[in-house]
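In: Sequence and computational prediction follow.
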Amino acid sequence: MIICHKKEELRHVLDGLRLEKQTLGFVPTMGALHEGHLSLIDKGLQENTKIVVSIFVNPTQFDNTTDLKKYPRTLENDIELLQSFSESIIVYAPTVEDIYGDAIISEVFDFDGLEHQMEGKFRKGHFNGVGTIVKRLFEIVKPDHAYFGEKDFQQLRIIQKLVEKHDLNVKVIGCDIYRADDGLAMSSRNQRLTKAHRKAAPFIYQTLKAAKVRFGTENANEVVQWVEEQFDTQNLLSLEYFTIADELSLKPIEIKQNTESYRAFIAVFAGDIRLIDNIALN
């Protein structure tokens, strides 16, 4: 397995692969790798000759400096996990300086309004940071295919819009949410949950599944009210938002149309750990 810490090292390795006309997949991560990441990597390995996995905690997408400081950094363990998984992985684990130089600032993007919904309302500047790092990584790696989990569905839609608006030559592939046996969506933040909060957290997905059933016979406002009432009964979980939105525009539903696809989005605090999830409704 090849490990690169500087973009020039990585470019040298990838130039050699391109001369051999090998296809290249890409999975960008912030480390603290888990089974969800491995499922993305596995799909990428099935569809490409080699795959690049980046490990980089991107400072510009955090609106909360405390969250940035507490975000788990487990590079040695991550590399060991990847080495045991496949020899066809190329790891890019850059420093902040290698990505940003002396100016750790975000570009400003227009994602046609996708950035103003849900997470955009609660995390100021978050999607400018996401757009900045993903665009720079795409420009460095130049992959044929890039793989993103649907747990961050809004992020997936924004990256698809980024590729479209900036005419980037990469195919973005969304992958199913990888869940623990009890339904909790896999996330690097899960390892920071207390035992009590981890035991309570599967309630999030249970509620999403029940909301999906209700959406078949009730209007969106009734479903939203029901979900809010369910979380009022929880002592260890605090609902930040629950929204039913159009899958393409991400705008909240107004009148249900049989020809449209909808998805329910949720953000919940388990103590000071923020968890997000979503589910397709139709």
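Out: Looks like it arrived, so ask away. Residues are numbered from 1 along each chain as shown.
In: going forward, measure contacts between C-alpha atoms and count neighbours the same way
Out: OK.
In: which residue packs closest to S88, ignoring adjacent ones?
Out: The shortest distance from S88 to any residue other than its chain neighbours is 5.3 Å, reached at K50 (Cα to Cα, 6 or more residues apart in numbering).
In: for that neighbour, what are its contacts?
Out: By Cα atoms under 8 Å, 6 or more residues apart in numbering, the contact set of K50 is 22-25, 88-90.
In: Which among the residues you listed count as buried?
Out: By neighbour count, with 16 or more other Cα atoms under 10 Å, these hold 23-25, 88-90 as buried.
In: Nearest to I177 among these?
Out: Among the buried ones among the contacts of K50, G25 lies closest to I177 (Cα to Cα), at 18.9 Å.
In: what helix or strand is the closest one on?
Out: Per DSSP states H and E: G25 is located in strand 24-29.
In: In CSV, list the contacts of K50 along with distance to D98.
Out: CSV is the format used below for these (distance: Cα to Cα, whole Å):
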residue, distance to D98
Q22, 26
T23, 25
L24, 22
G25, 21
S88, 24
I89, 21
I90, 17
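In: buried ones in the strand or helix carrying L10?
Out: Assessed by DSSP H and E, L10 sits inside helix 7-19. Neighbour counts over helix 7-19 (16+ other Cα under 10 Å) mark 7, 10, 14 as buried.
In: A further structure is provided below for comparison with the first:
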Amino acid sequence: MNTLKKQNKTIGLIPTMGNLHYGHISLVLSAQKYVDIIIVSIFVNPIQFDNEHDFKKYPQTFEKDCEILKKYNVDIIFFPTIHEMYPFGIKNEILIEISNLSNIIEGQSRPGHFQGVATIICKLFNLVQPQYAFFGEKDYQQLLIIKTIVIELNYMIKIISIPTIRSRNGLALSSRNNHLNSSEIKKAPYLYKIIQNTAEKIIKSKKNNISEIIKISKLKLLEKGFFIDIFNVYDAEKLQFLSKKSKEAIIIASAWLGKTRLIDNKKFFIR
């Protein structure tokens, strides 16, 4: 990396867990506008999973991923082993935690998840030393945590976020979509449709009756066959509940459809 920097090459990092889809490719296309050298990391991070079963069943398609990245002229694929990333073992690792963001909303539903994310991102930043790093907005809370890491730990890295990439029916692209059966694939887009409908109602309400609006939306999701984990509206800057000072809101949702946990969100301005 030092050699590249001595040549005045700008480096961009795209952290992934592999099983790539067009959402990842959109990050590559964005990186091409900013940097000379694009590095894509592929590492299924064990310490951000809720349990070992989920970790082991995560789809790994390294050869196919390499073919895709080669097609889009990615310069370097970084594919470390678990031992290389966690030399003292995953149970003896130093953990990074952003206390004000790691244990709320998604972090409350998945204890330890964001510690795992923050830790691996710091490791990747230290190893690659990019000037830019690229992330999707589908994992919004994760994005805020990473931006906070950059500020709090004084990384000289510019974080570039990319809007969520969706299929034609509105479903957010995700590696987890591979676990949906044919019936669930048809139902899955309703999550975002109901999120959109909820946002429109909150905008029209001018912050009135929000709890009732959310309640009705949850009932609609239940009727469609979703099991709701998270569905609420927050201040988009702080991820606290809306206040009179809130100007931009975000609906964050996670829901189970069969055995698959889907996440999505929508930001919008309010008065």
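Out: That came through fine. Note that the structure is predicted; figures quoted are calculated from it, not measured.
In: where's the residue nearest in space to the middle of structure 1 relative to N128 of structure 1, distance?
Out: Nearest to the mean C-alpha position of structure 1, counting by Cα atoms, centre = their mean, stands D152 at 3.9 Å. Using Cα to Cα, to the nearest Å, we find D152 of structure 1 at a distance of 15 Å from N128 of structure 1.
In: Without its sequence neighbours, what residue ends up closest to the aligned residue in structure 1 for I195 of structure 2?
Out: Under the alignment by TM-score structural alignment, I195 of structure 2 pairs with L208 in structure 1. By the measure of Cα to Cα, 6+ apart, the closest residue to L208 of structure 1 outside its immediate chain neighbours is I279, 6.6 Å from it.
In: Could you tell me where the strand holding G25 of structure 1 falls in structure 2?
Out: Aligning strand 24-29 of structure 1 against structure 2 (TM-score structural alignment) gives residues 11-16.
In: Structure 1: helices as residue ranges?
Out: With helices called from DSSP state H, structure 1 shows them at 7-19, 35-47, 65-70, 75-85, 96-100, 119-122, 126-141, 153-165, 195-200, 203-215, 220-232.
In: how about these in JSON lines, adding distance to I55 of structure 1?
Out: Below are the helices of structure 1 laid out as JSON lines (distance: least, Cα to Cα, whole Å):
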{"stretch": "helix 7-19", "distance to I55 of structure 1": "13"}
{"stretch": "helix 35-47", "distance to I55 of structure 1": "11"}
{"stretch": "helix 65-70", "distance to I55 of structure 1": "15"}
{"stretch": "helix 75-85", "distance to I55 of structure 1": "8"}
{"stretch": "helix 96-100", "distance to I55 of structure 1": "11"}
{"stretch": "helix 119-122", "distance to I55 of structure 1": "23"}
{"stretch": "helix 126-141", "distance to I55 of structure 1": "11"}
{"stretch": "helix 153-165", "distance to I55 of structure 1": "18"}
{"stretch": "helix 195-200", "distance to I55 of structure 1": "25"}
{"stretch": "helix 203-215", "distance to I55 of structure 1": "28"}
{"stretch": "helix 220-232", "distance to I55 of structure 1": "35"}
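In: contacting residues for F78 of structure 2?
Out: Neighbours of F78 of structure 2 in contact, by Cα under 8 Å, 6+ apart: 39-42.
In: mind running it again at 10 Å?
Out: F78 of structure 2 is in contact with 13-16, 39-43, 124, 128, counting by Cα atoms under 10 Å, 6 or more residues apart in numbering.
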